[in-house]
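**Student:** Provided below are the primary sequence and the corresponding predicted coordinates.
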Amino acid sequence: MTQQPATATPTSGAQAASDWWRDAVIYQVYPRSFADADGDGMGDLEGIRSRLPYLAGLGVDAVWLSPFYASPQADGGYDVADYRAIDPMFGTLLDADALIRDAHELGLRIIVDLVPNHSSDQHEWFQRALRDGPGSAARARYHFRPGKGPDGAEPPNDWESIFGGPAWTRVADGEWYLHLFAPEQPDFNWDHPAVADEFRSILRFWLDMGVDGFRVDVAHGLVKAPGLPDLGGHDQLKLLGNDAMPFFDQDGVHAIYRSWRTILEEYDGQRIAVAEAWTPTVERTANYVRPDELHQAFNFQYLGTHWNAAELHKVIDTSLDAMRPVGAPATWVLSNHDVTRHATRFAHDSARGTQIRDAGDRELGLRRARAATLLMLALPGSAYLYQGEELGLPDVTDLPDEVRQDPAYFRGAGQDGFRDGCRVPIPWTTGGSSYGFGPGGSWLPQPATWGGLSVEAQTGDPASTLELYRAALAARRAEPALGAGESVRWLDTPDGVLAFTRTGPDGTVFTCAANTTSAPVTLPSPQGRTLLHSAPKAPESGGGTVVLAPDSTVWWTSAPAAG
């Protein structure tokens, strides 16, 4: 199939600014759950394309698309069979080209997922490795090893899959292959030069198509420790653990990203790469965004922080301090396709992790989620939003077992296996068989309450979460003191409260205060006018003080009101 490459750079003047990515708000689309154009119950590229005006109106700067490549879909498309083809369930390369073009015309940039740690077991390279047998050149592109024991019946080492069970699967000729995730996802051997060459070619293919960047899946996992040593007593199933692992965050990954950076800089329009790198510390994460490597790295330490002022203060300081020496922007994120939505995580008074199996207090969760969003969008750097969070969507915690598709759910160990709850197709309209998701049904069942949370239901309602997001993103673009930066000035506050100021180049002073407690808190009134508040009512003020509602965040600005 031949085609003309899409326009490389968005036409919006606002997006043409230098280092656009330093303060960008990037919206993650999970393609199968965003919008369905053909009525098969599965989202697709044409559906995404039809909703691009909504995203431009929301006020985001870029759209990150989770995988849409040809795939058997053993792990939601993160098992790629062909990196240069679109899976038929999502459309064609021409659909991708049209989507990129339309996005650029609307001033939106497009970031695509790249999955370099592993392929699908249906990838032509792996299928050839199976055919060619032990010792073949094709097998050297993956990690094939003989087993242990007199008959080779034991795995080559004691590594376990992130999804549970051994990280090794035995093939018919007796050798074993490594897969840190599902057996259908064999890990590439990045010590083999053909692997590096192939991915440099893949980068150029999509850059020539006009994409503006890549989100690098499992960026910390490409290089394994020499000899693939046993782990011994380490807890191998903690993806978010603090232990150093021989299959994660090896120093050799950085040479790969330095080579990728040179390719990105061959193209105009400031193309970027973003690391999904689970590392023991924020300082280790900073290694991925040194000036000659990637541009951003997800801040998973922030995502995992509870709604607690002391914890938030610490992780914000640590994040900013770690990024400052390497000149990279901090990033902030509250939800994605792998964790329980923050409107549900925060619906519990007790400390919880990123995977929650019960709904909790919906009203409490939404109140805290709105406050957490305003806090996040006030911080210096770049912010990531996950589709549907602008609607205040909770996780769907009561999906029947028979509809679940998360591979971790069926393996009975490792991750909790409840990621389907954050992947339920989002609602667009108040009614219809799938609340506007598409002309048919939806691949995961939507709750009966979804219509009341839809875009249609919330649009124009000043008290809605959607209008709060729209207002916050508009203010973020308009306020000189918001966006890019590397520090905040903390204010003295009572326990349970965070407050800081930021100063714009024109001298405008922006103030943000967040009350993480369940009781009202009185503070000295910040200078300027109230710009935005997450609680239903504006904060009460008078006599030089202001009252913050429980679980709320307020913005103030010293700039005079328009008009």
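**Tutor:** Happy to help now that I have it. Numbering: from 1, shown residues only.

**Student:** Could you use CA atoms for every contact and neighbour count after this?
**Tutor:** Noted.

**Student:** residues of stretch 523-532 that come out buried?
**Tutor:** 523, 525-526, 528-532 (16 or more other C-alpha atoms under 10 Å).

**Student:** try this one next to it:
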Amino acid sequence: MQDINVQGTAETTTDVQVHDAHPGGEWWRSAVIYQIYPRSWADADGNGIGDLPGITARLPYLKALGVDAVWLSPFYPSPQADAGYDVSDYRGVEPLFGRLDDADTLIARSHELGLRVLVDLVPNHTSDEHAWFQAALRAAPGSAERERYIFRDGSGAHGELPPNNWESVFGGAAWTRVTEPDGTPGQWYLHLFDSKQPDLNWQNPQVRSEFEDILRFWLDRGVDGFRVDVAHGLIKADGLPDWSGPLNMLELSGDQTRPPMWDQDGVHEVYRDWHRVLASYPGERAMVAEAWVQPADRAALYVRDDEFQQAFNFEFLQAPWRARDLADAIDRSYLANDAVDAPTTWVLSNHDVVRHASRLGLPVGEPRPNGIGVDDPQPDAALGLRRARAATTLMLALPGGAYLYQGEELGLPEATALPDEVRQDPTFHRTAGREKGRDGCRIPMPWEKDATSYGFGEGDQPWLPQPEAYGDLAVDQQEGDPASTLELYRRLLRVRRDLDLGEGALATVDLGDDVLAYDVTSGSQTVRVIVNFGAQPVQLPADREVLVASEPDIAGQLPTDTAVWLQ
């Protein structure tokens, strides 16, 4: 057992201030926001796909959980080629999910419960079934209709080759050739994602004006803000030069040139315009950027005081389960964001990554997989959940904002045994199955163990099959069990709110190489959060109260892969 003094005396520890307190700030500086993936949350009509009335019916669960707001992934009219991230109409509701008045009811009910509502906005691309793109296909090269998108003549003697060598994030080429109205092979259009998701041309004033109107449409309906998809991708480098480096910005080393399709300086002009739109409405409306950008000071440009209010901290999400790596990610994040007076916004799971209850059960330091299949190396389920509970206990102590992904409060693992024939992620199909994709983190929620589809809906065939293990993790199996992951989340959120930890100051406490420790001070209260990464337990002081621990019955010792809040 490590005999580490966690009292924090000057003789045994070194405290270094990392972040100053920010009491009484706007709601989004310290809010905990819960992501709902609409097709997987609750199915009110029994067709196997979640919907807006289902969400509305389950909102009291989120109020009881203790979150401050909800973020809804896209529910707009869409062919669903990419689960709604291929939008054909930004001012409506996909009939699978309900009607526009169902969205109004959801927003109103959320506000009655004291929950704010963010909706997803997808500005990098539309569906190929959007009226604009259909008009572009009917129009001639060089037309105003085509100028809303990125059409180019091909290379090669007869234009038979793509305009450049860019690849799609989902696999394969990022260009598709169209057939012109006269039946001849024609121009190519850019799609950084699926071929059914053509990229918009954000140099076009009509595109910019249209999206400002879309913002106003939803703000007028009462939403509190927007999560902006692919926020770093709207502007492409002049000339669309070839690129052979990694597509994932977080794979770049510090001295590499930014890819010509990501994080171009021109995106910031767009978001300054959007900021002015939101600022014209009452009630502290907010935007959060999905910006896969590094280094941290480059990512912080998105949260300057005239752009976004938040940006997801993907460096923290991807940090290996080691004390030094997590400490470095935390330090860099605060240094960069505090320099522009912006909150740091923490996240561990979402609809695009392997759930952290499984991801943290894989060997430490290996690259994060894009999905896990039955023939792939399997996570250690018990170890992954233990580390996930500790990681969340750390995250929710950190000042700033935080995002939770539906089902993580149940400890849901990735579904790794999905049959290939049920997979729907375009990544799986565009890579011929080499990458399993994101279906495994999008499985419908389990609410009741003994109900049809575990209470997700009355139909027994949800759009993705639920693993048998989800039954024992259902909400009704965890409520009231103090050892459950659900009750751990409820305690963490209650104490975080009661002590205003999201508004607090943060100081590091040096307790050794394998221990990560911080003091979080808000007002007159100081909470010490400790995470043990070492092989041996850490002795805790008898005169400090345990507020929350990631594992039950720690009995004065902090075991490996466990976190605690002490007062």
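**Tutor:** Happy to help now that I have it. Keep in mind the model is a prediction, meaning the values are calculated, not measured.

**Student:** okay, stretch 182-196 of structure 1 sits on what stretch of structure 2?
**Tutor:** Mapping stretch 182-196 of structure 1 onto structure 2 (TM-score structural alignment) gives residues 194-208.

**Student:** how many other residues sit next to the alignment partner in structure 1 of G440 of structure 2?
**Tutor:** Matched across to structure 1, G440 of structure 2 falls on G421, judged by TM-score structural alignment. Under the neighbour criterion other C-alpha atoms under 10 Å, G421 of structure 1 is assigned a count of 25.

**Student:** Pretty sure G421 of structure 1 sits against P400.
**Tutor:** No: judged on C-alpha atoms under 8 Å, G421 of structure 1 makes no contact with P400 at a distance of 10.6 Å.

**Student:** What's the separation between the most centrally placed residue in structure 1 and D406 of structure 1?
**Tutor:** Centroid-nearest residue in structure 1, with C-alpha atoms, centre = their mean: N336, separated by 4.7 Å. Distance, N336 of structure 1 to D406 of structure 1, using C-alpha to C-alpha, to the nearest Å: 15 Å.

**Student:** ok, now H118 of structure 1?
**Tutor:** When H118 of structure 1 is compared with D406 of structure 1 (using C-alpha to C-alpha), they lie 18 Å apart.

**Student:** What is the neighbour count of A351 of structure 1?
**Tutor:** A351 of structure 1, neighbours per other C-alpha under 10 Å, totals 11.

**Student:** meant to ask about M89 of structure 1
**Tutor:** For M89 of structure 1, using other C-alpha under 10 Å, the count is 18.

**Student:** got a list of what it touches?
**Tutor:** 42, 44 (C-alpha atoms under 8 Å, 6 or more residues apart in numbering).

**Student:** In structure 2, what sits opposite it in the alignment?
**Tutor:** Checking TM-score structural alignment: M89 of structure 1 goes with L96.

**Student:** which SS state does that match fall under?
**Tutor:** coil (DSSP: H, G, I helix; E, B strand; the rest coil).

**Student:** K196 of structure 2 versus that one, what's the distance?
**Tutor:** Distance from L96 of structure 2 to K196 of structure 2, by C-alpha to C-alpha: 19 Å.

**Student:** Then P465 of structure 2?
**Tutor:** 25 Å.

**Student:** what does T560 of structure 2 give?
**Tutor:** 47 Å.

**Student:** D217 of structure 1 -> structure 2?
**Tutor:** So, by TM-score structural alignment, D217 of structure 1 is matched to D229.

**Student:** Its match contacts E290, doesn't it?
**Tutor:** Yes: using C-alpha under 8 Å, D229 of structure 2 is in contact with E290, at 5.5 Å.

**Student:** ranges for the strands of the stretch 151-300 of structure 1?
**Tutor:** 168-170, 176-178, 213-216, 272-275, 296-297 (DSSP state E, counting those that start in this stretch).

**Student:** can you pull the contacts of the closest residue to N164 of structure 2 other than its chain neighbours?
**Tutor:** Nearest residue to N164 of structure 2 in three dimensions, chain neighbours excluded: D242, at 5.6 Å (C-alpha to C-alpha, 6 or more residues apart in numbering). Residues in contact with D242 of structure 2, defined by C-alpha under 8 Å, 6+ apart, are 164-166.

**Student:** what does G417 of structure 1 give?
**Tutor:** G417 of structure 1 touches 163, 406-410, counting by C-alpha under 8 Å, 6+ apart.

**Student:** What sits closest to it if chain neighbours are left out?
**Tutor:** Nearest to G417 of structure 1 is Y409, by C-alpha to C-alpha, 6+ apart, at 3.7 Å.

**Student:** Mind checking what secondary structure that neighbour has?
**Tutor:** Secondary structure state of Y409 of structure 1, per three-state DSSP, is helix.

**Student:** Let me know whether it touches V403 as I believe.
**Tutor:** No: counting by C-alpha under 8 Å, V403 is not a contact partner of Y409 of structure 1; they are 11.2 Å apart.

**Student:** Touching stretch 516-534 of structure 1 from outside, list them.
**Tutor:** Outside stretch 516-534 of structure 1, the residues touching it (C-alpha under 8 Å, 6+ apart) are 307-309, 367-368, 370-371, 374, 468, 471-472, 493, 496-497, 511, 515, 538-539, 541, 544-561.

**Student:** Looking at Y409 and V403 of structure 1, which is more packed in?
**Tutor:** Neighbour count, other C-alpha under 10 Å: between Y409 of structure 1 and V403, Y409 has more, with 19 against 11.

**Student:** List the residues that contact the aligned partner of the more buried one in structure 2.
**Tutor:** Alignment note (TM-score structural alignment): Y409 of structure 1 maps to F428 of structure 2. For F428 of structure 2, the contact set (C-alpha under 8 Å, 6+ apart) comprises 434-437.

**Student:** cool, A310 of structure 1 as well?
**Tutor:** A310 of structure 1 neighbours (C-alpha under 8 Å, 6+ apart): 495-496.

**Student:** and it, what pairs with it in structure 2?
**Tutor:** So, by TM-score structural alignment, A310 of structure 1 is matched to R324.

**Student:** Excluding chain neighbours, what is closest to the aligned residue in structure 2 for H348 of structure 1?
**Tutor:** If you follow H348 of structure 1 across to structure 2 using TM-score structural alignment, you land on L362. Once flanking residues are discounted, L362 of structure 2 sits nearest to P379: 4.8 Å by C-alpha to C-alpha, 6+ apart.
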